[in-house]
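*Asks:* got a predicted model here, sequence first, then my questions.
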Amino acid sequence: MNQFSIVVNRYFSHQKSSYINSNIFKNNCFNLIQRSYLRPSISHASILQHVKELKHLQQVHAYIVTSGLAQNIFLSNRLTNSYASCGLMNDAEQIFHRIPCKNVVSWTILISGYAKNYRFVEAIGVFSEMVASGLLPNDITISSIVPAFGKLGLTQIGKSIHSFWIRRGYGSNVIVETALVGMYSRFGHVGVARKVFDYMPERNDVSWNAIIECYSDHGFGEEGFRLFNLVRREGFTVDCFTIMSLISAASSIDGSRVGEGIHSFASRTGFQNDQLVRTALMNMYVNRNCTDDAYFIFNEMKVKDVVAWTLMLTAFSSGKYWAKALEHFNEMMRVEDLELDSVALMGILKSCSSLGALHQGRGVHALIVKIGFTHDMFVGSSIIDMYANCANLEDARIFFEGMEEKDVACWNAMIAGNGMNGYGNDAIDLFLQMKGLDINPDESTLVCVLCACSHAGMVDKGLDIFSHMVKTWNIVPSSRHYACVVDLLSRAGRLRDAYSLVNSMPFDPDFEVYCALLSACKVHGKIELGIEISNKLFQLEPNDAGYYVLLSNMYALAGNWEGVKMTRVSLRAKGLKKDPGFSSIEINGELYTFMAGQKDHPQYSEVEGLVKFMIERIKEAGYVPDTKSVLQELSDDVKFDILYHHSEKLAIAFGLGRTKQGTIIRITKNLRTCNDCHYASKFISKVFERVLVVKDANRFHVFEGGVCSCKDFW
């Protein structure tokens, strides 16, 4: 390195970004170059090494061109690398193609640039051109291209490159061998990755991180931790990537204490403030449904990127904190320069869908159009699902038909939307259209179709589709498909056939199948069979209070109050609690949520009078409260008060008072609606001449003129 380059390097190392971000770069540095009598290519290359901003890179580039140095291969390689480092691969490629006599460094820089910018197909294309030109790759070329094979799952080509490396006798190289460990990990070949690692004569921190990550990512968390302990004994340095691999390993091990231990270790070693580590910890807690822990980390972050915001949105959505998810999304929208991605958009659409927040969902749809995500098919299927779950099938259909390209997920969403809204024939028609367009259905498609047949009472059609799944579509029925057919038969009153199907299944029934059968037992009053099914459910899901409540309601309907008492004692003995019922209603874009029995609600003074008026009116029309599911030792007044303050009644009364005559009232409830609320809703729809759309935990109920779309089966 010449004297000028040494001066430049020292100056940059002291001044760093403050120097680069000032006009001194333009005024002083170029003056030094212009006055320098030393080799200009070396001087320019030294400056390029430190340029971080595009405008300064372009200034250096322009000066190189005007100085007649554009054909210098050394400078051209440096320029290619600088543009690639800025993510400007088109500019990098233009400079590369202008190099008259490209060497292996030229090709390697372009290959590495594409790989580092996640343009793996282009990286492989350039690599192929290089080999075709007669140049042999070196160790840096190999280590640059190997990750691309891993990312794209090109197993055979990856193995060929590994064989090439061995045949050419390049010898041991820690960088190449570490890249090979990562590649085989991507292929899912954990054993091969371990063999490569074990034969490495030299290992560095990156090598250890690669093999720990390999085991962690493929569910072998215990081995990942064993290797970590070996790393510490051999004295290698732990960095943020090690911590992230351990977090991944903890996620594959049952129990939360391991994850908490890694969190504690990250704090002790000073990595808890690293953005990547915090994000990984958040992801771990989100996957474990520890929303409060994830939120604590999120709030501690000084700088929150779109990944952190989206993870928290996912946590609220998957944890059924849907109202909080909407609030969180509105906060996201107030953050400057935060670019939303498809994951965030799908998360907020899911929350709008779950809450029946149609107005909010339309706003998100408008935002999607504005920022250009309408062509994303994952987002598109979420939009269809949102409209369908808000009982606005017409808008779902309009969007679906307007999509230029549809994948199977979009078709599934539209079929499911028709099915859940009671349009079974339309769902079947869509299914047949898929066949005409040569779109192969998947397992979810058949689930959607069978559910549609069930909700529409199309028993023969559903059974015909089920019997031809393997022969026609090469899809082996899973437990979900059996659950749909059990529900189909049960709704038609063919409980014996449903139970026979369960007993003839080629594998052990899971909770979905038994739950469908238990619901049928409740409707048809088959108490003994219901008790038998409940015992099987308790074995599969011993900590789900919902099944105890369902069994208790069955006993109550049969007048077996001793059975009710025993079930509730068992519930308390296990320390289980029934989830509190809540219902939401959206009015003029604002979401209102009511809890069962909630008398401290901000709008309760308004709702109380509306509920009394509503109950009086439907009583005059013949409504009689169904108190069978309420504890019998309570007085009648207390029983009635409990029933009148169920969450959907509060929400419906509020909707009647706050909306104009003729407006559809849309309610979303987190639990299955009770017999009394279902019975009352039919009277409300008739007396007040309103359409009520109630989506409970099990299905849609559209009440109109005193009749429900579910035909009293839910």
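*Replies:* Nice, I can see it. Note that the coordinates shown come from a computational prediction; the quantities given were computed from them, not determined experimentally.
*Asks:* contacts, neighbours, all on C-alpha from now
*Replies:* Will do.
*Asks:* and the strands in the stretch 251-400 of the chain?
*Replies:* Along the stretch 251-400 of the chain, no stretch is classed among the strands by DSSP state E, counting those that start in this stretch.
*Asks:* should've said the chain
*Replies:* 582-587, 590-595, 665-669, 692-695, 700-704, 707-708 (DSSP state E).
*Asks:* can I get the ones you listed in TSV with mean neighbour count?
*Replies:* Shown next, in TSV, are those (neighbours: other C-alpha atoms under 10 Å):
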stretch	mean neighbour count
strand 582-587	22
strand 590-595	18
strand 665-669	25
strand 692-695	26
strand 700-704	23
strand 707-708	19
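*Asks:* export these as TSV, with columns for distance to Lys151.
*Replies:* Output for the strands of the chain, formatted as TSV (distance: least, C-alpha to C-alpha, whole Å):
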stretch	distance to Lys151
strand 582-587	44
strand 590-595	43
strand 665-669	42
strand 692-695	42
strand 700-704	42
strand 707-708	52
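*Asks:* quick one: which of these is nearest His14?
*Replies:* Nearest to His14, of all the strands of the chain, is strand 590-595, at 55.4 Å by C-alpha to C-alpha.
*Asks:* give the other helices and strands that the closest one contacts.
*Replies:* For strand 590-595, the packing partners by 3 or more C-alpha pairs under 8 Å, 6 or more residues apart in numbering; DSSP states H and E come out as strand 582-587, helix 647-658.
*Asks:* so what touches the longest one?
*Replies:* If I follow you right, that is helix 647-658. 581-585, 587, 592-597, 606-607, 610-611, 614, 644, 665, 667, 669, 677 (C-alpha atoms under 8 Å, 6 or more residues apart in numbering).
*Asks:* contact partners for Leu281?
*Replies:* Contact analysis of Leu281 by C-alpha under 8 Å, 6+ apart lists Met244, Ile247, His263, Ala294, Ile297.
*Asks:* tally up the residues packed near the nearest residue to Arg203 once chain neighbours are set aside, please.
*Replies:* Leaving aside its chain neighbours, Arg203 sits nearest to Val174 (6.2 Å; criterion: C-alpha to C-alpha, 6 or more residues apart in numbering). Counted with other C-alpha atoms under 10 Å, residues neighbouring Val174 total 19.
*Asks:* use this one as the comparison:
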Amino acid sequence: MAAIATASVSSPLTTIAPGAAHPRHLSTAISSAASLSHLKQIHAQIFRNNLHRSNSLLLDFVLSSLPFSSDYALAVFFNIHNPEPHLCNKLLRKLSRSREPRKALLVFGALRKKGFSVDRFGFPPLLKAASNALALVEGREIHGLGCKLGYDSDPFVQTALLGMYASCGLIPEARRVFDKMSYRDVVTWDIMIDGYCESGLFDDALSLLEEMKSSGVETDERIFTTILSSCARARNLAVGKQIHNFVSENGITIDSQLQTALVNMYASCGSMDVAQSLYDELSPKNVVASTAMLFGYSKVGQIEAARLIFDRMASRDLVCWSAMISGYAESDQPQEALKLFNEMQAASRIKPDQVAMLSVISASANLGALDQAKHIHMFIKKNGFEEDLRINNALIDMYGKCGSLDGAIGVFDRMHRKNVISWTSMINAFAMHGDANNALLLFNQMKHEKVEPNGVTFLGLLYACSHAGLVEEGQKMFSSMVNEYGLVPKHEHYGCMVDLYGRANLLKEALKVIETMPMAPNVVIWGSLMAACRIHGEFELGEFAAKQILVLEPDHSGAHVLLSNIYAKERRWGNVREVRKLMTLNDISKEQGCSKIEINQEIHEFLTADRSHKRADEIYAKLDIVVDKLKEAGYAPDTSSVLLDLDEDEKKDAILWHSEKLAFCYGLMNSERGSSIRIIKNLRVCEDCHNFMKLASRVFDRKIVMRDRTRFHQYADGLCSCKDFW
């Protein structure tokens, strides 16, 4: 028999001489493969030398090697003329546990076509594959074949059947299998209880738990961990507490895994006091429990407590970094979110995933700083996220909220694949910038591309029409939404229609919408009417709308402020004092005006009449210069919006010290002539500041981009993109 010759040290290739067919020699050659590439070279020689029966040895080795290549394993398998049952079962088992369990079902289909039979050991992995792939049709077919071959009474097949039906959400079928089982171990009870929990049938799960206890089967910690995890996902605190009590009353040992599940359940349900006490007892603290605490504190708005947990963690994985970044982003602290993201890059080698990047993009969008947004986009390109659909959709939203329509359009146009969210995000970006015409054109293009709009799409379109005063187009959009697409309008859509009519000074039509809508108007609906009344000076109807809001939400600051302003307009100072007194007694405060400006990737924040900035004296000196130059060009402070009982000079100071004016002056001090100044304002811009910015854009030759609470204003050469309709 010819010997097996090995290649020199310089080459990893093992060569097989013709006729070297002894299984031991072949096994040695195959097992010597150091990589998949090396194994394929040996495979090529096997094929060249017509040693086909060694494919079984080759497949056995491929199935045992790491990393596992399902494609290569299948290529080898389908070259075996008559595969042995144990190899078929091994392949099915491996594929069923892989990331592509459907491939096991494809092998099953191919074997049946070739007339090969599957023995009872092949059914559990096949059912496992159907379970993991949620392939109910194939699972039922396998079940039928198993019954036909008499394998349905096999305990392993029954357990796999139970798992398949439970995973696919067919709980009644799973229960029928469970009830027919002659032998039930702790695993089968666990599967059935888990199936009930995953389907939200917690009462059935608890009942089965009691039945398990009375049947004599000893419960283990895994079952309770399973139920508690489901309670955490469903935010079902009541059942979670019952499980906690069951564990305590039955003297079940609480190991670290079960303790972690309890922490996670209470934290997910917002019961942070109990979660904290359980977390304090956990020693050592693990990443899973710590991350659950981060999520829990973030969701109840205790971001400082979350950060304290984060800072004390001995080790941090990507999930906990993402949780903390997301916590800041969702707690309206975008600067902290971006700062922490930068710390993650500097302090660890952890690469962010899609979830982390979505939080970072959201933070950047909320911050509204264009330079930061561009920096994030560069990071995305560099790290291979640019083809991700959700990332691109978020980038469109980010650029829109950062005042760069060109940036949003650039992302949209480069996308190879778009969904309804992509189109809707772009429509919303146009709407936010007051570009209703392009929003409507894009909607027509969306229809041409056969993309079905949803309720959010129409919100963007109605918003665009409202802010552009396009009443007729808005009416058509609302009608199309209902009659053409069969979408049921929600409060938000009716709110847009009220806003559409209200902004156009069609207050009777706005009130008619409220009176005829099929559901009770909420605070948002009355708020839209109230805002319109404030704009158009309809104080009687505005007072009525404000009082309706206070019935629904007694602590609504906006309604109190409007009532105070209405009374102030009419110089009813006694009524003003009553409203202000009520606000003080109930600790209701008006939201303070705040403006932000980005200079050299650093965010500077200003409040009204703010002197906390380190360069405050210079800023106020600059403001005096700016005001003098604007007065020369015809500016006169409009004190009509200062509805306080002050003398005229005090009113002028109050209006001139608005936060956006301070931010603008700081921008003038720190940027070159001709460059844009970008400001983010948390409230609606007042009439005086709007006129101030229009005139300043011409006098100082600056493009000023301001995002207020509802939209963008782009001031240039003495004009605003909103055409003074906002």
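*Replies:* Looks like it came in fine. In this text, all values refer to a predicted model and were calculated from it rather than measured experimentally.
*Asks:* give me the TM-score for this pair.
*Replies:* Overlay of the two chains. TM-score (TM-score structural alignment, normalised by the length of structure 1): 0.79; 669 aligned residues with a C-alpha RMSD of 4.3 Å.
*Asks:* redo the contacts of Leu281 of structure 1 as a markdown table? Include distance to Ala323 of structure 1.
*Replies:* Formatted as a markdown table, the contacts of Leu281 of structure 1 follow (distance: C-alpha to C-alpha, whole Å):
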| residue | distance to Ala323 of structure 1 |
| --- | --- |
| Met244 | 31 |
| Ile247 | 29 |
| His263 | 29 |
| Ala294 | 17 |
| Ile297 | 20 |
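*Asks:* among those residues, who's most crowded?
*Replies:* Counting by other C-alpha under 10 Å, top hit in the contacts of Leu281 of structure 1: Ile247 with 28 neighbours.
*Asks:* corresponding residue for it in structure 2?
*Replies:* Using TM-score structural alignment, the partner of Ile247 of structure 1 in structure 2 is Ala232.
*Asks:* does its match really touch Val263, like I thought?
*Replies:* No - in this structure, Ala232 of structure 2 is not within contact of Val263 by C-alpha atoms under 8 Å, at 9.5 Å.
*Asks:* which helix or strand contains the closest residue in space to Val288 of structure 2 that isn't next to it in sequence?
*Replies:* Leaving aside its chain neighbours, Val288 of structure 2 sits nearest to Thr260 (7.2 Å; criterion: C-alpha to C-alpha, 6+ apart). Taking DSSP states H and E as the definition, one finds Thr260 of structure 2 inside helix 256-268.
*Asks:* tally of neighbours for Met481 of structure 2?
*Replies:* Number of residues near Met481 of structure 2 (other C-alpha under 10 Å) recorded here: 21.
*Asks:* translate it into the numbering of structure 1.
*Replies:* So, by TM-score structural alignment, Met481 of structure 2 is matched to Met469.
*Asks:* roughly how far does that match sit from Leu450 of structure 1?
*Replies:* From Met469 of structure 1 over to Leu450 of structure 1 the distance is 11 Å, taken as C-alpha to C-alpha, to the nearest Å.
*Asks:* and if you look at Leu338 of structure 1?
*Replies:* 42 Å.
*Asks:* looking at these two, which is more packed in?
*Replies:* Leu450 (32 against 13).
*Asks:* ok, the more buried one - contacts?
*Replies:* The neighbours of Leu450 of structure 1, taking C-alpha under 8 Å, 6+ apart as the test, are Gly462, Ile465, Phe466, His481, Cys484, Val485, Leu488.
*Asks:* what do we get in structure 2 for it?
*Replies:* Here Leu450 of structure 1 is matched to Leu462 in structure 2, going by TM-score structural alignment.
*Asks:* what's the answer for Arg672 of structure 1, then?
*Replies:* So, by TM-score structural alignment, Arg672 of structure 1 is matched to Arg684.
*Asks:* I figured its match hits His713, correct?
*Replies:* No - the pair Arg684 of structure 2 / His713 is not scored as a contact, 10.7 Å apart, by C-alpha under 8 Å.
*Asks:* what about Glu84 of structure 2, neighbour count?
*Replies:* Counted with other C-alpha under 10 Å, Glu84 of structure 2 comes out at 11.
*Asks:* how much space separates it from Pro124 of structure 2?
*Replies:* Taken as C-alpha to C-alpha, the span from Glu84 of structure 2 to Pro124 of structure 2 is 17 Å.
*Asks:* next one: Leu145 of structure 2
*Replies:* Distance from Leu145 of structure 2 to Pro124 of structure 2, counting by C-alpha to C-alpha: 13 Å.
*Asks:* neighbour count for these two, which is higher?
*Replies:* Each of Leu145 of structure 2 and Pro124 has its neighbours counted (other C-alpha under 10 Å); Pro124 has more, 25 against 15.
*Asks:* lovely, talk soon.
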